Every structure is written in structure tokens, then in C-alpha cells.
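**Student:** Just a sequence and a predicted model for now, questions to come.
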Amino acid sequence: MEFKENEPIYLQIAAHVCDQILLGKWAAEDKIPSVRDLAVSFQVNPNTVMRTYEQLQNQEVIYNKRGIGFFVTPDAVRKVKAQRKERFLQQDLPEFFHNLFLLEIDLEEIQQRYEAFKTENYESEIEQKP
């Protein structure tokens, strides 16, 4: 994973963990990688991953079984979606609309590009959904 300069690393790792949950790669009650294992895979200090896990625990996305590890909460998908949706609607969408307006991009072009994006990037996940 390539980290962005303008956002703390622990938040970027938290976003990655949440992505795994939303994509169904880590389901409710699944054990997630240990602090040490995730730190090694991202080549970061274990304290950074611990900070990530503490934040996700405070948001009730994961929980700790002492001595066993961290697990996805039963309600994690709903919580992550709600948090991300709120952020998107309050912060990202107004900027997106501003750019659409300034660049005179119509919604039909956005729809076509969105469908192409889903097909190119998430085809296997789309096929699995009921």
C-alpha cells in the first residue's frame, strides 16, 4: 500500500481495514490480522497499527478478545457504511458537484464512467451479490 502524505498513516490503514469489511473479505465475527502481522504487511511500526485498531474499536467496527485477537463486530458493515456515507455526503459530494458544474460534465457521462469503473474494478464482487 502506498501511503498518502496528507493523511495520517493509521487512518489510511483504518480505511483499508474498513474496505476489507465492506468488500466482504473480513466478515462479521472473523478474526482480523494481528497487530504485528498487519504492521509487517504494511511495513509500519506496530504502534501505528495498534492506534488504528484502537480507533476502530472505539467506533465499534472491531472488538478485542483478550489473548486471542481482534474480530469484526456483527454490526461493522452498517457502522462503516454510515460513517463513510456521512463523510461523503458532507465533505466529498459538494466538492464533486462543484467540479461537475465548473467542468460542465453531465450526469449521463458520470453514469457511464461509473458503470465502467464497477465492471473493471469490482466485477467479481458484483456477480456475487444477490
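**Tutor:** Thanks, I have it.

**Student:** drop to CA atoms for contacts and neighbour counts, all remaining ones
**Tutor:** Will do.

**Student:** quick one: the strands in this structure?
**Tutor:** Under the criterion DSSP state E, strands of the chain are mapped to 62-65, 69-72.

**Student:** Would you mind finding the most buried of these?
**Tutor:** Among those, ranked by average contacts under mean count of other CA atoms under 10 Å, first place goes to strand 69-72 (a mean of 20).

**Student:** elements contacting that strand?
**Tutor:** Helices and strands touching strand 69-72, by 3 or more CA pairs under 8 Å, 6 or more residues apart in numbering; DSSP states H and E, are strand 62-65.

**Student:** Does anything pack onto the strand it packs on? Which helices or strands?
**Tutor:** Strand 62-65 packs on helix 46-58, strand 69-72, going by 3+ CA pairs under 8 Å, 6+ apart.

**Student:** Pasting the second one now:
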Amino acid sequence: MDFNTNKAIYLQIAEHVCEHIVLGTWKEDERLPSVRDLAVQLEVNPNTVMRTYDLLQQKSIIVNKRGVGFFLTGESVSQVKAYRKTIFLEEELPLLFRNIYVLDIGLDELKERYHKFIQENFNQN
């Protein structure tokens, strides 16, 4: 995994874990890789992974079953979406709005490109 220097590594790992959850690579109620295994896989300190897992526990995305390991909750997908939605609305959307304004992109053009993007990427007909 290539890490961005502009964001804390544990947050980037959280995004990585959330991506696996949303894409269905890791299923609800499934056991996650151990702290050590994920640290080795991502080539980071186990304390960094532990910090990630602590954050995800606070967000009710994962749960620690003492002596067994970390597991996704039964609501992990909806919790991830809520968590990521908050980040998008508070951090990313204002930057997008700024660029739309500065570049003088009209709502009609934006709407047209949005529909084209959805059709090309999600309507596999």
C-alpha cells in the first residue's frame, strides 16, 4: 500500500479496511486479519494498525472478541457508509464545490457528466 504523506497512516489504513468492507471483500460478522498480520501485510508498525482498529471500534464498524480477534459487526457496511459520508460531506465536498466555482463549471455540465459517469461505471448493460 502506498501511503500519502498528507494524511495520518492509521486513517489511510482505516480507509483501506473500509474499502474492503464496502466492496464485499470482507463480509459482515467475518474475522479481520490480526493486528500483526495486517501490519506485516501493509509494512507498518502493529501499533498503527491497533490505532486503526481502535478508531473502527469507536465507529461501531468492528468489534473485538477478546482472545479471538477483531470482527466486522453485523452493521459494518451501513456504519462504513455513514462514516465515509460524513468525511465526504465535511472534507471533500467543500473542496469540490470550490473547484466547481473557481473553474466556472455550470450545474448542467456537472449533471451531464455525473449521469455519463454513472452510466459508464455502474450500468453494465
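**Tutor:** Okay, I see it. Values in this document were obtained by computation on a predicted structure and should not be read as measured data.

**Student:** Could you get me the TM-score between them?
**Tutor:** Scored against TM-score structural alignment, normalised by the length of structure 2, the superposed chains reach a TM-score of 0.85; 121 aligned residues with a CA RMSD of 2.0 Å.

**Student:** Can you tell me which of the helices and strands packed on strand 62-65 of structure 1 is nearest to residue 119 of structure 1?
**Tutor:** strand 69-72 (27.7 Å; CA to CA).

**Student:** measure residue 23 of structure 2 to residue 6 of structure 2 for me?
**Tutor:** From residue 23 of structure 2 across to residue 6 of structure 2, the span is 25 Å (CA to CA, to the nearest Å).

**Student:** Could you check which of the two has the larger neighbour count?
**Tutor:** More crowded of residue 23 of structure 2 and residue 6, by other CA atoms under 10 Å: residue 23, with 10 against 6.

**Student:** what sits against the residue of structure 1 most remote from its centre?
**Tutor:** Ranked by distance from the centre of structure 1 (CA atoms, centre = their mean), the top residue is residue 104, with 30.0 Å. With CA atoms under 8 Å, 6 or more residues apart in numbering as the criterion, no residue contacts residue 104 of structure 1.

**Student:** Give the equivalent position in structure 2 for it.
**Tutor:** Superposed on structure 2 with TM-score structural alignment, residue 104 of structure 1 falls opposite residue 104.

**Student:** mind listing what the aligned residue in structure 1 for residue 49 of structure 2 touches?
**Tutor:** When structure 1 is aligned by TM-score structural alignment, residue 49 of structure 2 is paired with residue 49. By CA under 8 Å, 6+ apart, residue 49 of structure 1 lies in contact with 10, 13, 35-36, 38-39.

**Student:** Thanks a lot, see you next time.
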